[in-house]
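J.: mind folding the following:
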Amino acid sequence: MTNTPIAARRSHTRTHHGDTFADPYEWLREKDSPEVLAHLEAENSYTDARTAHLEGLRETLFEEIKGRVQETDLSVPSRRGDWWYYSRSEEGSQYGIQCRAAAAPDDWTPPVLEPGVAVPGEEILLDGNVEAEGHEFFSLGAFDVSDDATKLLWAPDYEGDELYTIKVRDLVSGMTLEDEIPNTGGGFFTPDGSAIVYTTRDDAWRPDTLWLHRLGTPVADDVKLFHEPDERFWLGAGITRSRRYLVIGIGSSITSEEYLVDLQGEITAEPQLVWPRTEGVEYSLEHAVVGGEDRLYILHNQDALDFELVSVAASDPQGPRRVVMPHEPGRRILDVDCFRDHAVVGFRREGLERIGLLDYPTDAVEEIGFDEPLFSAWPSGNPEWHAPYLRLTYTSFVTPSTVYDLDLTTQERVLRKQQPVLGGYDPAEYDQERRWALAADGTNVPISLVWKKSFGVPGDDVRPVHLYGYGSYEHSIDPGFSVARLSELDRGVIFAVAHVRGGGEMGRNWYEDGKLLNKRNTFTDFVACAEHLIASGVTSAERMVAEGGSAGGLLMGAVANLAPSRFAGILASVPFVDALTSILDPSLPLTVIEWDEWGDPLHNPDVYAYMKTYTPYENVQDGVAYPPILAMTSINDTRVLYVEPAKWVARLREAGAQDVLLKCEMAAGHGGVSGRYNAWRERAFELAWMLDALGLA
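T.: Predicted coordinates:
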């Protein structure tokens, strides 16, 4: 057995607001240090040795996942202009292949493509497998075809650090142009296809500048379209579906501001401010033409906690507002997509996403209904300003991803494709439901459960449970199907999601009650969900594992300190476990932007004191019997640096934790390894570890 890696303790302190904290493992931050790299490699070797007994199970799980996936497959084609665009995969290939085929005039019925059967007239636009050759990591950050369908833009990342190099190909000649733009956040063509709009980042990895690159000119001559100097705000851009406006969006977690450039004029014209930024007011816009007038449909939260939808004249956006969907407490309006003859509104009610069709003349919203009690549905693949169909994607914990086209004339819902699940999967053999846990302050916290029926109803007897949580940034963990999860369910595991405060499942208040100086609610809600499952006879502490990633990894670290005896194991992926150190340092990637979510401990002593009560690294307790912990990270992660779990694991071992593992991918970023087979193997590794912790290995 490889010896347990023990990180050296080296004197290092930080002092803020009169408080001095000793941080003996801060030296692990030196990413390029041979000593640090050697330590990470030793951690990987140790993890390999400690999990060697699971090699057979890992291979079994990988083959189960692989065996349920139709490896040679195609997406449902989506029409844009005179072409059908789609992606396909081939057995044995890690990455997707982006393709197109010519469309017949006025034909909006997507061709039925058969896996493994050659598509007549197919044109391969980009083969990810070719692009990835010679690289350990590959990710595509942007993919765009010019409106005239003659040029392709794509932006690969070969490191995992989310810095992309824009490349351009002439689709007529097949030649790659000399217009190569490195270190971008991605980009897109202008409507006339003569130029590229792209973003770059500052030293803190914040998208802060918007540029215009005219094809055929040196990158050094690119025109700066916009710059956002405030370190709290990020910048993004896009073109309205109508192709009329360039929209420049500036945003923080709680405040936004948008500008328009009318593309009927020069794209380099001075951007028009829509609404001036007001601290705490968020808004976003879409362009529509109603009664021959250019209108902006603006979703905002000014005096409207769960948001309101209004319409204003595009020529006078700060003028009179017409309320389209009024604020309604408990109905969180999420987004609006405008088309020529209608709009689609996404909103959340009773913990679930909903979709409604908005009629321009009457402002009436007709909800699109679905049958299952727990589900997710959203518009997808609708690039055209005018089309007779609305493309929808639907899924649940038991229903594989399903693509529908809604006929906007007849309201008929046409099934285009359902994700194939091989091996005889029958959704009728599984069930899902929502239960409620009572938090310490009297709040009811929803828990979603999914299980295989043949093992009985949850609560009939004590069963193994895999409890997942996130709870930050108003991000909701909505019902969704997972092929890999079937390997758990078929072994009798109940998969559960704790919809804790800090997420957005129950409206904007749910988010507000789990951030800043309310952040501890996120952690205590998760513990309350675990205790509810134990008290109701669904499981026991010895038969429950917990999982969370990124900000959900912070949740895992906090829960490990709050309730170590409640879990048989804790899996923390790219975990934000050294949060106070990171949020105190504005030179680190994205730190200043994060102050709206967590508070500013650098300048506010109350925030500092509050964060120090829950950040996992500072609160590891000596002599506590921690459950087995597996921390997963990636060396090129720019969102949660590898050093956070590395320090956390070192501190846990120092405190006496007996079974703590760190696995660091040495060629990946925040999203983990690239390539579908690699991702399946990584998930098989995690599942095998959790099943072992549950006594099912």
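J.: switch to C-alpha atoms for all contacts and neighbour counts from now on
T.: Fine.
J.: which residues of this protein fall in helices?
T.: Using DSSP state H, the helices of the chain run over 34-50, 55-68, 128-132, 486-489, 508-512, 520-535, 551-562, 579-583, 591-598, 605-612, 643-654, 676-693.
J.: for the first one, packing partners?
T.: Helices and strands touching helix 34-50, as assessed by 3 or more C-alpha pairs under 8 Å, 6 or more residues apart in numbering; DSSP states H and E, comprise strand 660-665.
J.: likewise for the last one?
T.: For helix 676-693, the helices and strands in contact under the criterion 3+ C-alpha pairs under 8 Å, 6+ apart are helix 55-68, strand 569-573.
J.: what are the contacting residues of the longest one?
T.: Right, helix 55-68. 421-423, 483-484, 487, 677, 680-681, 684-685, 687-688, 697 (C-alpha atoms under 8 Å, 6 or more residues apart in numbering).
J.: tell me which residues touch A377, please.
T.: Contacts of A377 by C-alpha under 8 Å, 6+ apart are E353, R354, I355, L392, T393, Y394, T395.
J.: was I right about the last one contacting F481?
T.: This means T395. Yes: counting by C-alpha atoms under 8 Å, T395 touches F481, with 6.4 Å between them.
J.: more crowded one of those two?
T.: A count of neighbours by other C-alpha atoms under 10 Å puts T395 above the other of T395 and F481, at 23 against 19.
J.: buried ones in stretch 353-362?
T.: By 16 or more other C-alpha atoms under 10 Å, the buried positions in stretch 353-362 come out as E353, R354, I355, G356, L357, L358, Y360.
J.: this one next, for a side-by-side:
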Amino acid sequence: MTTLLPPVAPVRPITRIHHGDEVVDEYEWLRAKDDPEVIAHLEAENAYTEARTAALEPLRERIFQEIKSRTLESDLSVPTREGDWWYYGRSVEGQQYGIHCRAPLTDPADWTPPVLSPGVDVPGEQVLLDGNIEADGLEFFSLGSFDVSVDGTLLLYGVDSEGDERYTLRIRDLGTGKDLPDVIEQTSSGAMFSPDGRFVVYTTVDDAWRPDTVWLHEVGTPASDDVTLFHESDERYWVGAGFTRSQRYLVIEVGSSITSEEYLVDAADLRSEPRSIWPRREGVEYSATHAVVDGEDVLYILHNHDALDFELVRVSAANPTGPRAVVLAHEPGRRLLDVSAFRDWGVVSYRREGLARMGMLDYATDRVDELDFAEELYSAGAAGNPEWAPPLVRLGYGSFVTPGTVYDYVVATGEFLLRKRQPVLGGYDADDYAQSRVWATASDGVRVPISLVWKTSFGTPGDGPRPVHLYGYGSYEHSIEPGFSVARLSMLDRGVIFAVAHVRGGGEMGRQWYEDGKLGHKRNTFTDFVACAHELVASGVTTPDRMVAEGGSAGGLLMGAVANIAPEMFAGILADVPFVDALTTILDPSLPLTVIEWDEWGDPLHDPEVYAYMKSYTPYENVRTDVAYPRILAATSLNDTRVFYVEPAKWVARLRAVGADALLKCEMVAGHGGVSGRYNAWRQRAFELAWLLDVLDLAD
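T.: Below is the predicted model of the structure:
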């Protein structure tokens, strides 16, 4: 019998010295993406991974078919009203990409969206863009911009065909279906028309993929004539732009992880000089939105100056640095997230007690009435509300057991109108599943929430050890919300309990929760996750040999750190596009995840204490020789511009050198989000879930 041997990356030591510390990196040569030897090594890794997992192909196919059979493949979204049209999307069985459509309003006084059914013609339907046609002949296809002019005559769209998140913008005449000569290369995402349709506002990135410039393009003119509206030279900051819902202003946003500044440009005079709302002040974040109250143009501003969890104030748009009216005073533990202004009222989004919440803002009284939802765990938020003066607010809702749901909330009556609940085929019944929240105690005494979801026919967590799939992230104040997943049912229906460790560094419990998991407190993220694993074992939910862990991107750093800290707690670890060579990356200012990330991780290039602290936890630096690692699968993409493929490639090489059973799967045509196309994405997820089930001894 032939023994299957893994690829061995040649050791080619490269020495770097920072702050007097000499580091020998044996595998940094793998960073040379254009080197045929590097590509050959990645292809060999893929071949080895495929050979090692070949026996799982029947299971992968079953899981893919399970996902497919539970999904209504030909479906339509709930139409969103904008101008004289209802806009919606179609998916068609057998087709990888969505189709963007619209149908005309029949009664401007009626805000009830038409009920659309697969296979039933929609009167007056116009296909704006068919992703399947646009993607024909491309190995990768992603839309980064999609906007229709206010008058409904032009479509703006941006396509990435490589996975590197740089988009080519084009403009389509919706009357003829033909593209105009305008072509703008190498843009960032989120381009949009001006309210009058005369201009396109877009952003571009610098060599480190940092959005740094806002441009103005006049429709029908060469891109070479485009005008710079704003440029941010400080490499710690990124820029973005968007028009207010009122269409009164263009807002240019400048931000780092801890500081922000916004500028107003009159939408009727886009060539005018942007004026700062509040001058930037180190450590102060704010965001503004325009409203009209008692006939006056005002700005509602969320800010954190002397307000850790943010405060909401109202100022004059003409004089934003003048007097402020406090609308919502700072309240510790209530993290204000966003205010969205409409003509007659606003919507305020915030977090409290670990859940996202929302309330309606009365401009006259400054009162916020919170909307009530029945489930213990849920996610809810306003979405798809382009109109300035609607009588209702479109909401998205879901939980671990409730599929994605669309409501229209009637502001005048407080009524929730159910527009659609995403169908789950195959007899799915939410009553067959349950969710709850339990708590772990971290090493410093802090209580850390854990969300659980399981199929009730296998019993209740704690009745006896069960297989557990523990997920975590814990960076950038990003919260892992209770959300439904069709693919996850393939795990739950095999008796696996899915758990989310809401560790510090995320935003689940407010701004302090984030502060306590970043910079010099980053280790809390890792030890919190380990504490959650210990709690699940101590409470009888599982055992280490029946528990797998997963995280992606910065959550992949979490996975790598946990593998070093507590390898004995897990049978397997899945790390998606993992940020495992963080110190090497953050030391190089020319790379995308560097200068703008120093506010998140610290600056090891100039600060020896930060250098020493990061070196003490970064996974690649701390691969151990004295432990038995769990099985590890690292998934990456060759064209990922956020976390380069080289990080997991180096990590796997070093893990193998100490005897770990580590696999690398590198998508050769994909980006940070993985492959494009829904069927491709389902197969990619089926591959990962089959591997996890195999680790849990549930592959039969």
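J.: out of the buried residues of stretch 353-362 of structure 1, which is nearest to A104 of structure 1?
T.: If you rank those by distance to A104 of structure 1 using C-alpha to C-alpha, L357 comes first, at 28.0 Å.
J.: the closest one matches what in structure 2?
T.: Using TM-score structural alignment to pair residues, one finds that L357 of structure 1 aligns to M360 in structure 2.
J.: tell me which residues in stretch 307-324 of structure 1 are buried?
T.: Neighbour counts over stretch 307-324 of structure 1 (16+ other C-alpha under 10 Å) mark F307, E308, L309, V310, S311, V312, A313, A314, P317, V324 as buried.
J.: so of those, which ones are in strands?
T.: Among the buried residues of stretch 307-324 of structure 1, DSSP state E puts E308, L309, V310, S311, V312, A313, V324 in strands.
J.: biggest separation within those residues, which pair?
T.: E308 and A313 (16.7 Å).
J.: map L555 of structure 1 onto structure 2.
T.: Using TM-score structural alignment, L555 of structure 1 lines up with L558 in structure 2.
J.: now do the closest residue to that match other than its chain neighbours against V503 of structure 2, distance only.
T.: With C-alpha to C-alpha, 6 or more residues apart in numbering as the criterion, L558 of structure 2 has its nearest non-adjacent residue at 5.9 Å, and that residue is F526. Noted for F526 of structure 2: a distance of 8 Å to V503 of structure 2, by C-alpha to C-alpha, to the nearest Å.
J.: more crowded one of the two?
T.: Higher neighbour count among F526 of structure 2 and V503: V503, with 33 against 27, using other C-alpha under 10 Å.
J.: in structure 1, which residues correspond to stretch 156-167 of structure 2?
T.: The aligned range for stretch 156-167 of structure 2 is 153-164, by TM-score structural alignment.
J.: rewinding a little: what do we get in structure 1 for the residue nearest to L558 of structure 2?
T.: That one, F526 of structure 2, aligns with F523 by TM-score structural alignment.
J.: so its match touches G557, yeah?
T.: No: look at F523 of structure 1 against G557 with C-alpha under 8 Å: they stay out of range, at 9.4 Å.
J.: quick one: contacts of stretch 209-217 of structure 1?
T.: 178-179, 194-201, 219, 221-228, 235-237.
J.: distance from the chain centre to it, please.
T.: Here the centre of stretch 209-217 of structure 1 is set off from its chain's centre by 29 Å, with C-alpha atoms, centre = their mean, to the nearest Å.
J.: check stretch 386-400 of structure 1 too.
T.: With C-alpha atoms, centre = their mean, you get 19 Å for stretch 386-400 of structure 1.
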